[in-house]
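# Structure for the following, please:
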Amino acid sequence: ANLVNEAAIFAARRDKKQIYQEEFLESIEKVLLGPERKSHLLSKKEKEICAFHEAGHALVAASIPEAEQVRKISIVSRGMVAGYTLALPKEEKRIKTKSEFLAELSVLLGGFCAERLKFKEISTGATNDLEKVSLLTRNLVTKYGMSKLGPISFGKKESMPFLGWEAETERNYLQNKILHKT
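Predicted coordinates for the structure are as follows:
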């Protein structure tokens, strides 16, 4: 409902009698990413870093068939981010495969890698991406059973002392291995 309300507000501000795709796309961005922060101006160098970062996400997504399709790239600040690459699924799904997760990891790291390749330096621009990568790799190993440990889930608060330090070390190793594979 919030999405439709935002789209209706955008349409009304433009004196439109109907809501069109343009308004829905803008409302998706506002709901998912927050309002535009027009007061947050980036320096020329920051814009360049942000542009290469977002292009990195898009290039990686375009090169992997399992990746979600990029719909829009922007270096306009929204919420707490300097820029964003908006990718939407090709179809609505409730189940994800390991290859789709690996594609998602690759796309998330695409911005980080693009910065490193272009500027021989990394910035804080990838902070949110790295948080998502860490959570996703942890879930692949500890929740979804998509690692060498096999079909096992390490519940959130469940204590598994019988697995011990070796399993914990193996879990951390596998998370790192997944990261470096993408």
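
# Every contact and neighbour count from this point should use C-alpha atoms.
Noted.

# OK, contacts around the most centrally placed residue in the chain?
Centre of the chain computed as the mean C-alpha position; nearest residue by C-alpha atoms, centre = their mean is Leu108, 5.2 Å away. For Leu108, the contact set (C-alpha atoms under 8 Å, 6 or more residues apart in numbering) comprises His57, Asp129, Leu130, Lys132, Val133.

# Can you point out the buried residues in the top helix by length along the chain?
What stands out as the longest helix in the chain, according to DSSP state H, is helix 98-119. For helix 98-119, the neighbour count (16 or more other C-alpha atoms under 10 Å) marks 100-116 as buried.

# do the same with stretch 1-21
Leu3, Glu6, Ala7, Ala8, Phe10, Ala11.

# What is the most widely separated pair among these?
Across the buried residues of stretch 1-21, no pair lies farther apart than Leu3 and Ala11, at 12.5 Å, counting by C-alpha to C-alpha.

# mind listing the helices for the protein?
Going by DSSP H, the chain shows helices at 2-13, 21-33, 44-63, 98-119, 127-142, 164-181.

# circling back to that earlier point, tell me the spacing between the residue nearest to the centre of the chain and Val133.
Distance, Leu108 to Val133, using C-alpha to C-alpha, to the nearest Å: 7 Å.

# Please apply the same query to Lys16.
For Lys16, the distance to Val133 - C-alpha to C-alpha - is 41 Å.

# And this one, please, so the two structures can be compared:
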Amino acid sequence: MELISRNLVNIAAIKAAVEGAEKLTAAQLEFAKDRILMGTERKTMFISEESKKLTAYHESGHAIVAFNTEGAHPIHKATIMPRGSALGMVTQLPSSDETSISKKQLLARLDVCMGGRVAEELIFGQDHVTTGASSDLHTATELAQYMVSNCGMSDAIGPMHINERPSSELQSRVDAEVMKLLREAYDRVKALLKKHEKALHVLANALLEYETLSAEEMKRILHPYREGRQPEQQEVVQEEGELVLA
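Here you go, the predicted model:
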């Protein structure tokens, strides 16, 4: 944690020096925070409009699930600006230090992982889903495996820690439980995104326009849909660099 704090201040200080600022500002610290959490922006990378659109819906799927799933970490930002090795991402931050994690929270993480893939499938069709969800699925599979094998969170397996070389019979049962957790998460997310499809469209369009949105900006954009108001009653505009609803 101390190392991360030093890195954050160092990156912010370099940013301030480049900008000719005498003191660190909140904007420079935010820039440093994003650099650490999300990686370096690749502004010169060419991305086709089709790929941008798909990425916008993929990341919006993650965000909509996180906003509407109890136990999910609060969202920090969503972006379709390529950073590091990713074409886009949604970053989440825990609201407090975690010493232990509940099953509800782990299931929420599974659901958020599924959000991107399900959004792609819902909007573009099964034949047009991409490899962009491979990392999400890898994370979800490892998490489900951890829940079953290490945490005793499967009724079928029971409260036991499974060693590295279980019998073939036990391994088959574990695999079936992992698949069950993943399939249930997929089904929950598919139902949720169908229910919130209008919000999915409006958030994806906002990402296409602004590329990066903070949690507060996303909440303002999505607020009418949480309240049951119609999208045509609100227009997203930008004033002095800040998103507002008009």
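
# re the thing from before, name the nearest of the buried residues of stretch 1-21 of the first structure relative to Glu92 of the first structure.
Of the buried residues of stretch 1-21 of the first structure, the one sitting nearest to Glu92 of the first structure (C-alpha to C-alpha) turns out to be Leu3, at 16.9 Å.

# ok, that closest one touching Glu26?
No - applying C-alpha atoms under 8 Å as the test, Leu3 of the first structure and Glu26 come out as separate, 9.3 Å apart.

# Redo the buried residues of stretch 1-21 of the first structure as a markdown table? Include distance to Ala167 of the first structure.
Shown next, in a markdown table, are the buried residues of stretch 1-21 of the first structure (distance: C-alpha to C-alpha, whole Å):
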| residue | distance to Ala167 of the first structure |
| --- | --- |
| Leu3 | 44 |
| Glu6 | 48 |
| Ala7 | 49 |
| Ala8 | 52 |
| Phe10 | 52 |
| Ala11 | 55 |
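
# which among the residues you listed gets closest to His53 of the first structure?
Nearest to His53 of the first structure out of these is Leu3 (C-alpha to C-alpha; 27.7 Å).

# what residue of the second structure matches up with that closest one?
Matched across to the second structure, Leu3 of the first structure falls on Leu8, judged by TM-score structural alignment.

# Run a quick neighbour tally on the nearest residue to its match once chain neighbours are set aside.
Of all residues not flanking Leu8 of the second structure in the chain, Ala32 sits nearest, at 5.3 Å (C-alpha to C-alpha, 6 or more residues apart in numbering). By the criterion of other C-alpha atoms under 10 Å, Ala32 of the second structure has 23 neighbours.

# so what's the equivalent of Arg35 of the second structure over in the first structure up against?
Aligned by TM-score structural alignment, Arg35 of the second structure pairs with Lys30 of the first structure. By C-alpha under 8 Å, 6+ apart, the contact set of Lys30 of the first structure is Glu36, Arg78.

# do the same with Val236 of the second structure
Contacts of Val236 of the second structure by C-alpha under 8 Å, 6+ apart are Ala206, Ile221, Leu243, Val244, Leu245, Ala246.

# repeat for Lys52 of the second structure
By C-alpha under 8 Å, 6+ apart, the contact list for Lys52 of the second structure reads Ile80, Leu208.

# Equivalent analysis for Glu26 of the first structure, please.
Glu26 of the first structure is in contact with Ala7, Phe10, counting by C-alpha under 8 Å, 6+ apart.

# State the span of the first structure onto which stretch 82-94 of the second structure is aligned.
Here stretch 82-94 of the second structure aligns to the first structure at residues 77-89, judged by TM-score structural alignment.

# do stretch 142-151 of the second structure as well
Counting by TM-score structural alignment, stretch 142-151 of the second structure corresponds to residues 135-144.

# One more: stretch 224-236 of the second structure?
Stretch 224-236 of the second structure maps onto no residues of the first structure, going by TM-score structural alignment.

# and the end-to-end length of that stretch?
End-to-end distance (C-alpha to C-alpha), stretch 224-236 of the second structure: 11 Å.

# And for the residue mapped onto Ala63 of the second structure from the first structure, nearest residue in space, chain neighbours not counted?
Per TM-score structural alignment, the equivalent position to Ala63 of the second structure in the first structure is Ala58. Nearest non-adjacent residue to Ala58 of the first structure, counting by C-alpha to C-alpha, 6+ apart: Val70, 6.3 Å away.

# show me the contacts for the one you found.
Ala58, Ala61, Ala62, Thr85, Leu86, Ala87, Leu88.

# quick one: the second one and Glu54 of the first structure, what's the gap?
Looking back up the chat, that one is Ala61 of the first structure. Remark: distance between Ala61 of the first structure and Glu54 of the first structure (C-alpha to C-alpha) = 11 Å.

# Show me which of those two is the more surrounded one.
Glu54 (28 against 22).

# Please look at Gly116 of the second structure and Ala133 and confirm they touch.
Yes - contact criterion C-alpha under 8 Å: Gly116 of the second structure and Ala133 qualify, at 6.5 Å.

# ok so, going back, neighbour count and distance to Ser43 of the first structure for the contacts of Leu108 of the first structure - can I get that in TSV?
Formatted as TSV, the contacts of Leu108 of the first structure follow (neighbours: other C-alpha atoms under 10 Å; distance: C-alpha to C-alpha, whole Å):
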residue	neighbour count	distance to Ser43 of the first structure
His57	26	21
Asp129	18	22
Leu130	16	23
Lys132	16	26
Val133	20	27
